[in-house]
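*Asks:* for reference, the sequence and a predicted model appear below.
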Amino acid sequence: MKFPLIHLKQFEQLYIKYPDTLICSCNEISIKYAEFIKLTPVYHEICSSAFISLKWINYLDFTYLNGFSFDYSNLSPSFQPQILRSLCQLVEETVNSNLIQFHSRTFISNQLISKYICEKRINNTIYLFQNSTRQTFKQIFELTREIFHGNALITIDDKRSWKEEKKPINDNIVYMRLPSIYSDETCSCATSLNCSGQAMMKGVPTHGFFIGCYPIEAMLRSTLECLYKKSCLNLISSNYEQNSSNFPIELLQLKTRYNINETIQNMIDRLFVDKWNVNYSYLNYSNKCHSTECTNSIIQQFHMLYVVTSIINLHGWLTMLLRLLIPLIINISFRMYYRRRQMVIVPNVTTKI
């Protein structure tokens, strides 16, 4: 059966009636995701907060932080905000680039599919996109860090990873670089890039801040819980030479569904994305498909009883047909036979003179 398709509601009614056999061919079988899907990430609030702004970083650079020490020289107070700013920018650029590729991909379907099946296919595609984006970024990020550590590169804050020592050898002073040791003298920066220790401020352990062989590694182990607590921020601001009123400090508002003690590493693993907003229009998809006609095939299964009765019925029809045709055929045959016998053949006689 054929049905002219006028609007989507008509298709939905037909699909309810013929869910397994209805076929509505699309006039356009390749549709770009951008035509009916919009995927938007919602990033962690730190990536849009004042704590990674250039104004805050410059403010830290021109002040003196009396704490943040761990056996070695002071760590620049702007290191962690700068690293966070760079990580947020890198992640957003990566996600935006992948989103452009995602929206330019095509949804292939030669027939109009139901809303449920369409939604299921879209969700599977989005899940694969999100997972592949995270995994690709993580692999490149980890490889870069391993290369950095494997080549024993020295950071600007070099005493965190390698410390300089003087040793007298044969009346000469030899300067040597030895790896820094963390975690109760058990973790060496020469063998591991994950060595870290609790950052201190005025002899008091900070809330979630660490220092380590490399600033990036210390940052990945750190959390942002200090930025949610007024007492912690007050402790930081009290160390500045400038009055903190020159730069009003506002706490993070816990707009994320994750805990405040989540590590930066976990945030990186999910690309700083708290959630994905998925907006798709089934109506736009059906309009782009532009199916104008549907067909429905009736599928009937032949049971043994049905086959036997069909044969019997067929035999009965053949019997009736033969009963009608056989006398007629015999009658015509006899007529032809008698007619041939009655035919007179006249010989060709020639007279002689």
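*Replies:* Structure received.
*Asks:* use CA for all of it now, contacts and neighbours both
*Replies:* Fine.
*Asks:* show me where the stretch 251-353 of the chain has its strands.
*Replies:* Under the criterion DSSP state E, counting those that start in this stretch, strands of the stretch 251-353 of the chain are mapped to 273-280, 293-296.
*Asks:* most tightly surrounded among those strands?
*Replies:* With neighbours taken as mean count of other C-alpha atoms under 10 Å, the strands of the stretch 251-353 of the chain reach their highest mean count in strand 293-296, at a mean of 16.
*Asks:* now do stretch 120-130: everything it contacts.
*Replies:* With contact meaning C-alpha atoms under 8 Å, 6 or more residues apart in numbering, stretch 120-130 is reached by F102.
*Asks:* quick one: buried residues of it?
*Replies:* Using 16 or more other C-alpha atoms under 10 Å as the test for burial, stretch 120-130 gives 122, 126, 130.
*Asks:* re the thing from before, TSV for the strands of the stretch 251-353 of the chain, including distance to L324?
*Replies:* Converted to TSV, those look like this (distance: least, C-alpha to C-alpha, whole Å):
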stretch	distance to L324
strand 273-280	68
strand 293-296	40
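*Asks:* next one for the comparison:
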Amino acid sequence: LSSGQRLHNLYVLMKQKIKQFNIFESKIPSTDEHDIRNTILSTRLFIVTLTVAVIVLVFYTSLIDQTRIVIIKSPTFEQYATLYEKSSETLTCSCTQISIPYDKFIHLSPIYHQVCSSQFITDKWFKYINDSRPGGLIYTNDFRWLGLFQFQILENFCQLSSKTIDDELLIFYSQTTHLSQTATIASNITFQLQSQALIEQFQSTTKNNFLRLLQLIQDITQANKLISGLNTNYAIWAYNYTDFLFTTFVTQEYNMPANCICQVTYKCFQLSSITSFRDYLPGFLNGCFLLSSLLQSTLECWYNQTCFKQLIYEMNVSTTTTTTNFTILDPSRNNQYKPNTTIITIVN
């Protein structure tokens, strides 16, 4: 046979085999043509169904994302940030340390009120007030008598605030985060929120501790009925009667609130003034105790050039012995606080 004839015979044979292909043929060949035809049709249907299923499976597999695990040891922060941006949902990064000091990722820089860096808590201002004191009687609402001690208290407030915050920061920085062995890096937003919560907790704790101590000092002073050496809560009157000297203590009375007496409460105040001053010193108070009256005072006159110049004029200090070159507080600084903000609000 020629090669063409052989190929034709092979084609006919293959065609016949395909037509007769039957995977459901029984072990005992059937002679029933109807049964044979049914099993052949079933075979063809099975093959078509299987082919379609394989095609669908291959197509579906090509569409879905395949997760590939890539391990990067000790990545830099820049590498981590890039990976997080690309694969935030699947990225996991275990912590190499389970205890991290706060000072490794938090740094706080306290900003103090401008009065704490001004001339008004320096010896220059203290000397100026001291040189303005007149002779004769002491007036419990005269700024020239009491202002020196109040500004010295203000200086101590600035120093105590700085010392308290520095001490609390040392404690805060020494504290550490405590993570589990399987802890992973938090997202940037979560980290920022957690850090902000730590900072707010530190601020609240430091402030509350300071205010509790301040309140305790005032309460103890009032409860023990301590007498001020400046006669601000009790006035001492001495009477010379023949051969006897009688001494009596008279409680001081102030007009804020009306008819307020120091024997009952230390929260009695009145506006400070200078005896020859036409008006009271705006916002600056005297009272039963210098500390409590200072806390309720404002520094608005020290923000106002006109008011401060009038105060300097009324203090009437000789310029030959004392300089009057003082710079008032800048109202554009410390925008959080207005000039009429009380000192206790600033302390808070």
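*Replies:* Received, thanks. Since we're looking at a predicted model, the values are computed, not measured.
*Asks:* now the TM-score, please.
*Replies:* The TM-score (TM-score structural alignment, normalised by the length of structure 2) is 0.70; 268 aligned residues with a C-alpha RMSD of 2.8 Å.
*Asks:* filter the buried residues of stretch 120-130 of structure 1 down to the ones in helices?
*Replies:* Here DSSP state H is the test, and those give 122, 126, 130 as lying in helices.
*Asks:* what residue in structure 2 is paired with the first one?
*Replies:* I take that to be I122 of structure 1. In structure 2, I122 of structure 1 lines up with S195, judged by TM-score structural alignment.
*Asks:* and T186 of structure 1, what's its match in structure 2?
*Replies:* Using TM-score structural alignment, T186 of structure 1 lines up with N259 in structure 2.
*Asks:* structure 2: helices as residue ranges?
*Replies:* Using DSSP H, helices in structure 2 cover 3-20, 33-63, 77-86, 123-131, 143-174, 188-223, 290-295, 305-315, 343-347.
*Asks:* tell me which of those helices sits most buried.
*Replies:* Counting by mean count of other C-alpha under 10 Å, the most buried of the helices of structure 2 turns out to be helix 290-295, with a mean of 21.
*Asks:* that one vs structure 1 - mean distance after superposition?
*Replies:* Compared with structure 1 after fitting, helix 290-295 of structure 2 deviates on average by 1.0 Å (mean C-alpha distance after the TM-score superposition for structure 1).
*Asks:* what range does that helix cover in structure 1?
*Replies:* By TM-score structural alignment, helix 290-295 of structure 2 lines up with residues 215-220 in structure 1.
*Asks:* same deal with stretch 10-19 of structure 2?
*Replies:* Going by TM-score structural alignment: stretch 10-19 of structure 2 matches no residues.
*Asks:* how far away from the center of its chain is that stretch?
*Replies:* 86 Å (C-alpha atoms, centre = their mean, to the nearest Å).
*Asks:* neighbours of L285 of structure 2, how many?
*Replies:* Per other C-alpha atoms under 10 Å, the neighbour tally for L285 of structure 2 reads 27.
*Asks:* go ahead and confirm it touches N255.
*Replies:* No: L285 of structure 2 is beyond contact range of N255, at 11.1 Å (criterion: C-alpha atoms under 8 Å).
*Asks:* joint contacts of the two?
*Replies:* The contact lists of L285 of structure 2 and N255 share 269-270, where a contact means C-alpha under 8 Å, 6+ apart.
*Asks:* residues making contact with stretch 18-37 of structure 1?
*Replies:* By C-alpha under 8 Å, 6+ apart, stretch 18-37 of structure 1 touches 14-15, 102-112, 278-282, 284-285, 288-298.
*Asks:* compute the first-to-last residue distance for that stretch.
*Replies:* End-to-end distance of stretch 18-37 of structure 1 (C-alpha to C-alpha, to the nearest Å): 28 Å.
*Asks:* got it, and stretch 68-75 of structure 1?
*Replies:* 6 Å.
*Asks:* residues making contact with that stretch?
*Replies:* 66-67, 77, 157, 159-160, 197-202, 211.
*Asks:* could you do stretch 243-256 of structure 1 as well?
*Replies:* For stretch 243-256 of structure 1, using C-alpha under 8 Å, 6+ apart, the contacting residues are 44-46, 49, 56, 59, 227-230, 233, 237-238, 260, 274.
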